[in-house]
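>>> next come a sequence and a model predicted from it.
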Amino acid sequence: MTVKCASSRLLRVGGHNFQRLSRKSQIASWMHTSSWLRSSPSASESPELETEKKLSYHCEVGTTPLNNRTLGKCINRAAASSGDKVAYTFVESNRSFTFGEFREHVDRCAKGLLAAGLSKGDTLLIFAPNIPNWLLIFAACSKLGVVSASVHPAYSKPEFFNAIEKVKPKAIFIPDEFKTIKFYGNLCKWIPELATSSPGQLSSAQFPSIKTVIVESEKTLPGTVNMKEISQGGNADLEAAEAKVGCDDPLTVIFTSGTTGSAKAASLIHHGFINNCQIVTDIMVRTEDQPCIMNPLPLFHVFGLLSATIPILSDYRTIFPAIGYDQIAIMKSIQDYKCTRMTGSPTMFIDLINHPERSKYDMSSLVYCTMGGSICTTETRKLVEETFGCLSLTGYGSTETSTVCSLIRPDDPPEKRMVSVGRPLPHVEMKIADPETGVEVPCNETGEVWIRGFNIFNGYLGEEAKTKDVITPSRWYRSGDIGTMDDEGYFNIVGRLKDLIIRGGENIHPIDVEVELDSHPAVEESHVIGVPDKRLGEEVCAVIVLRDGAEASPEELRAYLKDKVAYFKIPKYFLFELDVPKTAIGKAQKNKMREAATKKLGL
């Protein structure tokens, strides 16, 4: 699925660059003046025939009613119906759970959280990679009505602080450390009161909401509650706590990049997320004897979380190959566990296809490969099918649509499967709209993708204006993406109204990096753009104008950014001698800059 991003100053579609005007006037201008977007009716075509054209609106009929279950109730049902079947295997952590064991661990964890003082309405921030306790904490929170909020484990201090300010958590869960990331050490630097506080009694001047830091560690760390203590449970009345949680309560908060450069906190409810998972499960017709999902996606990403939740609704087994991204671990786990499905970004599949050791592993068990997170080209889909001998299934969605809103079906014809992002999910409406009026444009003509249904998010926490900007009074979600719909209800995404760079599925807003680069004493101004990359789709490039007499090298600027932005936002390319084209009012023209940078870099 092509995950939506925030609005921008620049759009690149079909090899064309467009300077951003206002959000509405720009789309309207493209639709009514660009012949390559909107073809004029022939002179012989009468107005009556023009009005009879089918409009770009489709609502998929649902044969299965939506349900009102919470995630906690789904966990209980799975344990009752498939208790002895293996649900999850974390390969690197050497830990597996049957559905029955998973419920037992989740229930103990939930009681431990109650004993630690958390209750319905509180928020717990998960700041960790793909470890088993990530999933247990998330599931335990869902039973209590505690809202989980997850962030990228590579977040820098400013990015982490933005998340804290948005969700105001009462508790934080971290591992002690992972590879080069010292979670506890960083937290002690960022929240200095932690190291001297009593467990569960943190009193931070900057973040007064935070009371408890839960840490996974073999050591006793000052100021923290150990996860082992939480996992022991307690005597709290879990049944009473669960009874207070309903399907319309918030389930989780997932951060998505925003137009200001700071991540927005998108709130998802049980009803939208659970039904989204259930419908996706129903669409993926089971053809395997023993369905087994390979999920290398990060759990803090909505696509990874959906893939991790599907087993609870389907009794599929899910394999997490490694704590971090590890291509060898993915291939070996597919072979060892005979995975029948893999979910991942296009970049992940390209990495496996191009890996020099791929031939050493037997991945012939794969039946489906489901791609999402960034644009999936026809070339990539064909490569996946030819390499793995399976069907490639692509969809479209975003955090704000609880992950998926349209999806290719396994029985869709190749001409649809290789080009489109499928039809809407059952019970979901989608249309291609004139953004000025909200009225659907004729089929095969271009406009903005709008979505409405059970899966639309609640809004951005603390940002009412931004929520109103994307959700209309009639509850249509305005994606900001440009697309088309054919007369059979299949959608295609042709571009985006974003200044965002999508690097291997990671959303990067240039402002995040530009602000930090501009603070360097040698930098007069910086302009961060996306340039083409065969593997990642886009790579980050910084055009730097140095102050008179100043010097700076790419290595120096990368080192300067290291602790200021997440590693994946650090530019691969630095150009110091590229002219910066500007308008008459001094506004940098990133469309021309991208073309010049692409040419200079030989991409």
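The structure has been received and is ready for your questions. Numbers count the residues shown, from 1 in each chain.

>>> when you work out contacts or count neighbours from here on, use the C-alpha atoms and nothing else.
OK.

>>> show residues contacting the one helix or strand residue 229 maps to.
Per DSSP states H and E, residue 229 falls inside helix 227-231. Here helix 227-231 makes contact (Cα atoms under 8 Å, 6 or more residues apart in numbering) with 105, 108, 109, 111, 112, 113, 116, 214, 215, 216, 217.

>>> mind giving me the PyMOL select for the residues you listed, buried ones only?
A single PyMOL command is used to select the members of the contacts of helix 227-231 judged buried by 16 or more other Cα atoms under 10 Å:
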select buried, resi 105+108+109+111+112+113+116+214+215+216+217
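
>>> ok, second structure coming up, stack it against the first:
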Amino acid sequence: MTNTLYDALIAPHATNTNNFLICDDGSTITYAGFVRRVAQLANVLKDAGVQAGDRIVVQAPKTADTIALYGAAVQTGAVYLPLNTAYTQSELSYFIGDSGPRVIVCDAKDTAMMQAFDAKVLTLDMTGTGTLSLAANAASDQCATCPRGPDDLAALLYTSGTTGRSKGAMLSHKNLLSNAASLTDLWQITDQDRLIHALPIFHTHGLFVAMNTSLLAGAQVRFMAAFNQDSVIEELPKSTMLMGVPTFYTRLLDDPRMDKALCAKMRLFVSGSAPLLAETHTAFHDRTGHHILERYGMTETNMITSNPFDGARIAGTVGYPLPGTEVEITNAQTGEPLPSGEIGMIEVRGDNVFQGYWNMPEKTAEELRTTGFFMTGDLGIKSADGRVSIVGRQKDLIISGGYNIYPKEIEDVINDIDGVVESAVFGVPHPDFGESVLAAVILEKGADIAPETIAAHVEPLLARFKHPRKYILRDALPRNTMGKVQKNVLRDEFSS
């Protein structure tokens, strides 16, 4: 395989007349047309002064040109930095100040806000009338590719920053390409596939997992601006794959049209970015005949593990380490590997592991061992045959009266109660025990379950020190854009 993203994902399609992107308005872009559009955008970036290693900040709508812009950044040797479209100017000030971009690409409506920063501002919008798109229309569709090596940076992605400042994870061509190759092979993605893409593209899942594997395999992509239940239902009979977050699957299960006949052509449903409840896994199989394939990864490592394509996809586990990726469960303090069956820190080493944190050598040294192992901050357990299960985040570990309490163990018990949709267990300060256990619980519509009933269910199943001191009934749990529950928000809300 070639060493850079452009050489592997884009250049091979120069004469490929197959459809690549099928957009919401019915328009299609062939692979060859995409390669030409990438070159046009790359020429605009070069005209804006972009050179190898320069950062390009992108906070723009999800359009075909936004994907082509990613390719153009790679072709010019730049470092692509996508940002959540919900970030405010205050949040942007940190990301832009820290990364020092040469160019900022934004929605046209945000032009004035972005001009406050020291960078060239270009615009992209849903109508194709932004300054970047218009300049590209007039540019040559041939562009010399900047030579880059496998260890050169291709992207900079900032972590969600639930504790402290967000950190910019430096991702090389090798990091991204090795992961795309592993997943394409493992999930048997080919040019006969048609992927329903309804994820955001400012995140590892939507950009690198979904788009890089599609480009590597030459698959078709039904490119949706956002998740729309009716649109996904309409596309399922024509498609073979869906990559989503758990919310996609719970919403689809709420639709009576979702059945085996609708999914007859589908061969793979993938879930990630947040834990998939075992009940969702089971209910989806009962309705459609498909076992959702759950996998595990993070910004710094891309994907780490996956349930098998052929073989048992067990609810509540994230499967086995990807080929070429080493996963150890260790004592978080000493780094010593733990035997199977014991809970510890998940550490990972391989070509997928990032190069360190931008402008943060101290944080890099704290989390990236000299052996090459990265300390994920996730707590997990490995079975005797190597299958990994996530127990929770190290920062979500509750220590009460000297006992370690793992929230997921309690959540699993609560979630087993008929009428409970989901729960989130978290710790708050306690003057005697250090921390006290609380549980936020979401009930099904119409369910009438008192906190006392939940407590009575939990009591015989868990040791006394694990029992939540209070059950808080809520309509929803706070989540980030990828569907992860934000326990830090719950801790802040109930810390008093």
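Sure thing, it's come through. Note that this is a predicted model, so its numbers are computed, not measured.

>>> residue farthest from the centroid of structure 2?
Distance from the C-alpha centroid of structure 2 peaks at residue 432, with 38.5 Å (Cα atoms, centre = their mean).

>>> equivalent range in structure 1 for the helix or strand containing residue 46 of structure 2?
Taking DSSP H and E as the criterion, the element that holds residue 46 of structure 2 is helix 31-47. Mapped onto structure 1 using TM-score structural alignment, helix 31-47 of structure 2 covers residues 99-115.

>>> mean deviation, that stretch versus structure 2?
Average distance, stretch 99-115 of structure 1 versus aligned residues of structure 2 after superposition (mean Cα distance after the TM-score superposition for structure 1): 1.1 Å.

>>> residues in contact with that stretch?
With contacts defined as Cα under 8 Å, 6+ apart, stretch 99-115 of structure 1 is touched by 75-76, 78-80, 82-87, 119, 136-137, 139-141, 143-144, 229-238, 312, 315.

>>> hmm, 6 Å instead?
The contact list for stretch 99-115 of structure 1, computed with Cα atoms under 6 Å, 6 or more residues apart in numbering, reads 79, 83, 87, 136, 140, 230, 231, 233, 234, 236.

>>> around the residue lying closest to the first one once chain neighbours are set aside, how many other residues sit close by?
Which is residue 79 of structure 1. Excluding the flanking residues, the one nearest residue 79 of structure 1 by Cα to Cα, 6 or more residues apart in numbering is residue 100, at 4.4 Å. Using other Cα atoms under 10 Å, residue 100 of structure 1 has 22 neighbouring residues.

>>> what does residue 194 of structure 2 give?
By the criterion of other Cα under 10 Å, residue 194 of structure 2 has 26 neighbours.

>>> what of the one 5 residues further on?
By other Cα under 10 Å, 24 other residues sit near residue 199 of structure 2.

>>> pretty sure it sits against residue 206.
Yes. Between residue 199 of structure 2 and residue 206 there is a contact under Cα atoms under 6 Å: 5.1 Å.

>>> adding distance to residue 453 of structure 1, write the contacts of helix 227-231 of structure 1 out as a markdown table.
Converted to a markdown table, those look like this (distance: Cα to Cα, whole Å):
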| residue | distance to residue 453 of structure 1 |
| --- | --- |
| 105 | 34 |
| 108 | 35 |
| 109 | 33 |
| 111 | 34 |
| 112 | 36 |
| 113 | 33 |
| 116 | 37 |
| 214 | 37 |
| 215 | 38 |
| 216 | 39 |
| 217 | 42 |
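
>>> the contacts of helix 227-231 of structure 1: which two are farthest apart?
By the measure Cα to Cα, 111 and 217 form the most distant pair in these, at 19.9 Å.

>>> ok, back up a step: so how much does the helix holding residue 229 of structure 1 differ from structure 2 once superposed?
Comparing helix 227-231 of structure 1 with its match in structure 2 after superposition yields a mean distance of 2.1 Å (mean Cα distance after the TM-score superposition for structure 1).

>>> can you tell me the closest non-neighbouring residue to the residue nearest to the spatial centre of structure 2?
For structure 2, the residue nearest the mean C-alpha position is residue 205 (3.6 Å; Cα atoms, centre = their mean). Spatially, and ignoring its direct neighbours in sequence, residue 205 of structure 2 is nearest to residue 273 (7.1 Å; Cα to Cα, 6+ apart).
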